[in-house]
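S.K.: Sequence first, then the predicted structure:
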Amino acid sequence: MNATTSVTVRVPAKVNLQLAVGPARGDGYHGLVNVFHAVSLFDEVTVSARTDLPPGQAVLSADGERPDHLARVPLDEGNLAARAAALLARHTPRATGVHIHLRKAIPVAGGMAGGSADAAAALVACDALWDSGVPREQLLELAADLGSDVPFPLLGHTAVGTGRGELLTPLPTPGTFHWVFALAEGGLSTAAVFAEYDRLRPDAPEPRLDHDLAAALAAGDPRRLGTALTNDLQPAALSLRPGLASVLDAGRAAGALGAVVSGSGPTCAFLAGSAEHARGLAAALRGLDECADTVTAHGPVPGATVL
């Protein structure tokens, strides 16, 4: 085993540029076409060896700027990062127990895949800590075993996910896009949003990639991209949290090029024309009843990176 005693990995949040949701499959999942875009809101996951614990067993801690979000982070074996360490340990003889520390900046239960990002980071960090040498393709397979959103943070940048979202194909995305994210009080259960989607759309068609969106990305054109943003889960999220509609309307009124609920919500994402435009949008949204805070970011950015 190498002499490394701790590894820190930085990992980005995602926004869904297109989330097309098909009917429920026999295995309980939905077929998806999910265009992931990595943005510059990062968690940092530090994994340290704990030789007093059985291989793959984890103890967790967390800190961050938002105590209300931290209160929703599970610090037990149910955390996806802990499950990632346990899963990778079964694939390497060099595993130890670990302490996993999460420095959170990605909203929790906000539709930006913070828990999935932490799991991806834990896979990368444990692989480096244990000098496992697991090939990237196998890490992607392990990530898919953990959850549909876990593979993408390994890749970063922009990619389309098919199947249940775990089968990734990179999409060319020249240039930089600027974003504002309006954070809501509390979270939304992904399972509850999908259940509401099934209620609202019992006749959901098979999902298809929006070629106008792909063309807008390839051209690096924020105006075209703004008009192409779509999320099939948005009506379900608004059904469960009606107040989010006023946030989307306020962003559009303030000049957002596009406005969409991110993933299963309740975070709302707004595309801006520039970094300055994003700062103005963020200021316009602050103080809304349904907006607890705003953050700005840009994308695309790389996936999980060892610091």
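M.R.: Received the coordinates, thanks.

S.K.: going forward, measure contacts between C-alpha atoms and count neighbours the same way
M.R.: Noted.

S.K.: could you point out which element follows the one helix or strand Gly280 maps to?
M.R.: With secondary structure defined by DSSP states H and E, Gly280 is part of helix 275-285. Along the chain past helix 275-285, the next helix or strand (assigned with DSSP H and E) turns out to be strand 293-299.

S.K.: hang on, the earlier thing: return the list of helices and strands in contact with the helix holding Gly280.
M.R.: On a contact count with 3 or more CA pairs under 8 Å, 6 or more residues apart in numbering; DSSP states H and E, helix 275-285 meets strand 177-183, helix 244-253, strand 268-272, strand 293-299.

S.K.: thought Leu271 was touching His178?
M.R.: Yes - judged on CA atoms under 8 Å, Leu271 makes contact with His178 at a distance of 6.0 Å.

S.K.: Mutual contacts of these two, please.
M.R.: For the pair Leu271 and His178, residues contacting each of them under the criterion CA atoms under 8 Å, 6 or more residues apart in numbering are Ala278.

S.K.: Give me the neighbour count for Pro205.
M.R.: By the other CA atoms under 10 Å criterion, the neighbourhood of Pro205 contains 12 residues.

S.K.: gap between Ala86 and Arg252?
M.R.: Between Ala86 and Arg252 the computed distance is 44 Å (CA to CA, to the nearest Å).

S.K.: So between those two, which is more surrounded?
M.R.: Legend: neighbour count by other CA under 10 Å for Ala86 and Arg252, higher for Ala86 (23 against 17).

S.K.: Sort out which residues of the strand or helix carrying that one are buried, please.
M.R.: Remark: Ala86 resides in helix 80-89, with elements defined by DSSP H and E. Residues of helix 80-89 classed as buried under the neighbour-count rule (16 or more other CA atoms under 10 Å) are Leu80, Ala81, Ala82, Arg83, Ala84, Ala85, Ala86, Leu87, Leu88, Ala89.

S.K.: which element follows that helix toward the C-terminus?
M.R.: strand 97-104.

S.K.: What are the contacting residues of that next one?
M.R.: Applying CA under 8 Å, 6+ apart, the external contacts of strand 97-104 come out as 42-65, 70, 81-82, 85, 118, 122.

S.K.: next one: stretch 136-143
M.R.: Under the contact criterion CA under 8 Å, 6+ apart, stretch 136-143 has outside partners Ala84, Leu87, Leu88, Ala119, Ala120, Leu123, Val150, Pro151, Leu154.

S.K.: what do you get if the cut-off is 7 Å, keeping everything else the same?
M.R.: If you take CA atoms under 7 Å, 6 or more residues apart in numbering as the criterion, stretch 136-143 is touched by Ala120, Val150, Pro151.

S.K.: Presented hereafter is structure B, for comparison with structure A:
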Amino acid sequence: MTAVDPALRVTVRVPGKINLELSVGPRREDGYHELVTVFQAVSVYDRVMVQAADEWSVRAVGPYADRVPDTEDNLALRAARLLADRAVEMAGAGTRPGPVALTVEKKIPVAAGMAGGSADAAAALVGCAELWDLGVLRDDLEPLAAELGADVPFLLHGGTAVGSGRGDDISPVLSRGEVHWVLWVTTGDGLATPAVFAEFDRLHEGQELDLPSLSPQLVSALRRMDPDAIGTALRNDLQPAALSLRPDLQEVLDAGLDLGARGALVSGSGPTVAFLVGSQAEALDLSMGLAARGPAGDILRVTGPVGGAAVVDSRGARLRL
């Protein structure tokens, strides 16, 4: 490879997600539960800058930077290394790409059920593919994304989609228009996904779980982007487990519904609580009401669906491998 030029860099913007439905079935032989989920990408974004460097590294800046590891187990760094390992066989690169330095501007809440780490991994795949001029499509990156985590394939594309299997087999949901959400994000400790699934297993010990299923009512409501119909169809089988570990979330859910939300649920493994509203004005009213009533937390007004990981800046010539 040619000498490292630190002016070569690519910046990717990537959204967080919420789960509008999460149906959890029996545990599989690989240890994961069979899932059916409906993802929606929403307008809270991380930015990941990928820069040619002499050694592999990752650092975080921004509101949630202190919760992002800068070690080898960082998911974005793992994504960059994985793509480098596969570049020759995937894209016919002449040589294995060299190291990159990743800078993550962290605005997606961490350990909040919004797939912030998975979003950064998706951004790293897209950014490195651009920097290294691999000429691959998003579909080509999906198998690598699935190796990194169940949410990563969805965040390559964004929008609204159904995930099945572990959640990584993605099919888009046809819809038109947008919906408005108010997100309540804890300022305390988050919830680790494995801990929530362990609590789910404890709560269902001895029970025979049905296979997960997709709600036709939710799919129909999303096609029409009808807030009331969507609100009625929201569902999360992990919510009782999240509430068992964080009972304070029930107070948040009750407060939002009392203040007029069209629907509410804990997103994914939590602890983020998502409230569906009918308009930007309703979102403003609800966010002000939640702030005044408590419990204390960060409150975000977002819309969805939005697109997935996308290059927003590319400086210097791409590396030729």
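M.R.: Structure received. What you see is a predicted model; the values in this text were computed from it and never measured.

S.K.: Tell me how the two chains score on TM-score.
M.R.: The TM-score (TM-score structural alignment, normalised by the length of structure 1) is 0.94; 299 aligned residues with a CA RMSD of 1.4 Å.

S.K.: Please, where are all the strands along the stretch 51-200 of structure 1?
M.R.: According to DSSP state E, counting those that start in this stretch, the stretch 51-200 of structure 1 carries its strands in the segments 58-64, 97-104, 158-162, 167-170, 177-183.

S.K.: And the third one against structure 2, how far off on average?
M.R.: The reference is to strand 158-162 of structure 1. Plainly put, strand 158-162 of structure 1 ends up 0.3 Å away from its match in structure 2 on average once the two are laid over each other (mean CA distance after the TM-score superposition for structure 1).

S.K.: now the shortest one
M.R.: On superposition with structure 2, the average gap between strand 167-170 of structure 1 and its aligned counterparts reaches 0.3 Å (mean CA distance after the TM-score superposition for structure 1).

S.K.: buried set for that strand?
M.R.: Of the residues in strand 167-170 of structure 1, those scored as buried under the neighbour-count criterion (16+ other CA under 10 Å) are Leu167, Leu168.

S.K.: tell me, that strand lands on which residues of structure 2?
M.R.: Following TM-score structural alignment, the aligned partner range for strand 167-170 of structure 1 in structure 2 is 169-172.

S.K.: contacting residues around that stretch?
M.R.: Taking contacts as CA under 7 Å, 6+ apart, the residues outside stretch 169-172 of structure 2 that touch it are Phe154, Thr160, Ala161, Val162, Gly163, Ser164.

S.K.: Taking those together, which two end up most distant?
M.R.: Greatest spatial distance in these: Thr160 and Ser164, 13.4 Å, computed using CA to CA.

S.K.: So for these two, which sits in the more crowded spot?
M.R.: Residue environment comparison for Thr160 of structure 2 versus Ser164 gives the larger neighbour count to Thr160, 27 against 21, counting by other CA under 10 Å.

S.K.: Can you give me the distance of the spatially most central residue of structure 2 to Val42 of structure 2?
M.R.: A centroid search over structure 2 (CA atoms, centre = their mean) returns Ala115, at 2.9 Å, as the residue closest to the centre. Computed with CA to CA, the distance linking Ala115 of structure 2 and Val42 of structure 2 is 11 Å.

S.K.: What count of nearby residues applies to the alignment partner in structure 2 of Leu41 of structure 1?
M.R.: Residue-level alignment of Leu41 of structure 1 against structure 2, with TM-score structural alignment as criterion, gives Val44. Val44 of structure 2 has 21 neighbouring residues, counting by other CA under 10 Å.

S.K.: In a helix, Val44 of structure 2, correct?
M.R.: No - counting by DSSP: H, G, I helix; E, B strand; the rest coil, one finds Val44 of structure 2 to be strand, located in no helix.

S.K.: doesn't Ile18 make contact with it?
M.R.: No - if you go by CA atoms under 7 Å, Val44 of structure 2 and Ile18 don't touch, sitting 10.7 Å apart.

S.K.: ok, Asp139 of structure 2 - how many residues close by?
M.R.: When neighbours are counted by other CA under 10 Å, Asp139 of structure 2 registers 12.

S.K.: ok, for Gly303 of structure 1, nearest residue in space, not its chain neighbours?
M.R.: By the measure of CA to CA, 6 or more residues apart in numbering, the closest residue to Gly303 of structure 1 outside its immediate chain neighbours is Gly156, 3.6 Å from it.

S.K.: just checking, what residue in structure 2 corresponds to the one you found?
M.R.: Residue pairing (TM-score structural alignment): Gly156 of structure 1 is matched to Gly158 of structure 2.

S.K.: can you check Pro135 of structure 1 too?
M.R.: When structure 2 is aligned by TM-score structural alignment, the residue opposite Pro135 of structure 1 is Leu137.

S.K.: Could you do Arg252 of structure 1 as well?
M.R.: The equivalent of Arg252 of structure 1 in structure 2 is Leu257 (alignment by TM-score structural alignment).

S.K.: What of Ala228 of structure 1?
M.R.: Using TM-score structural alignment, the equivalent of Ala228 of structure 1 in structure 2 is Ala233.

S.K.: ok, that match touching Val219?
M.R.: No - contact criterion CA under 7 Å: Ala233 of structure 2 and Val219 do not qualify, at 9.0 Å.

S.K.: List the contacts of the equivalent of the residue nearest to the centre of structure 2 over in structure 1.
M.R.: Following TM-score structural alignment, the counterpart assigned to Ala115 of structure 2 within structure 1 is Ala113. Applying CA under 7 Å, 6+ apart, we find Ala113 of structure 1 in contact with Ala13, Lys14, Asp149.

S.K.: looking at those residues, which has the most residues close by?
M.R.: Highest neighbour count within the contacts of Ala113 of structure 1, by other CA under 10 Å: Lys14, with 33 neighbours.

S.K.: Quick one: map Arg28 of structure 2 onto structure 1.
M.R.: Under the alignment defined by TM-score structural alignment, Arg28 of structure 2 is paired with Arg25 of structure 1.

S.K.: quick revisit: now the helix holding Gly280 of structure 1 on structure 2. Mean distance?
M.R.: Following the fit onto structure 2, the mean deviation recorded for helix 275-285 of structure 1 is 0.8 Å by mean CA distance after the TM-score superposition for structure 1.

S.K.: Lovely, talk soon.
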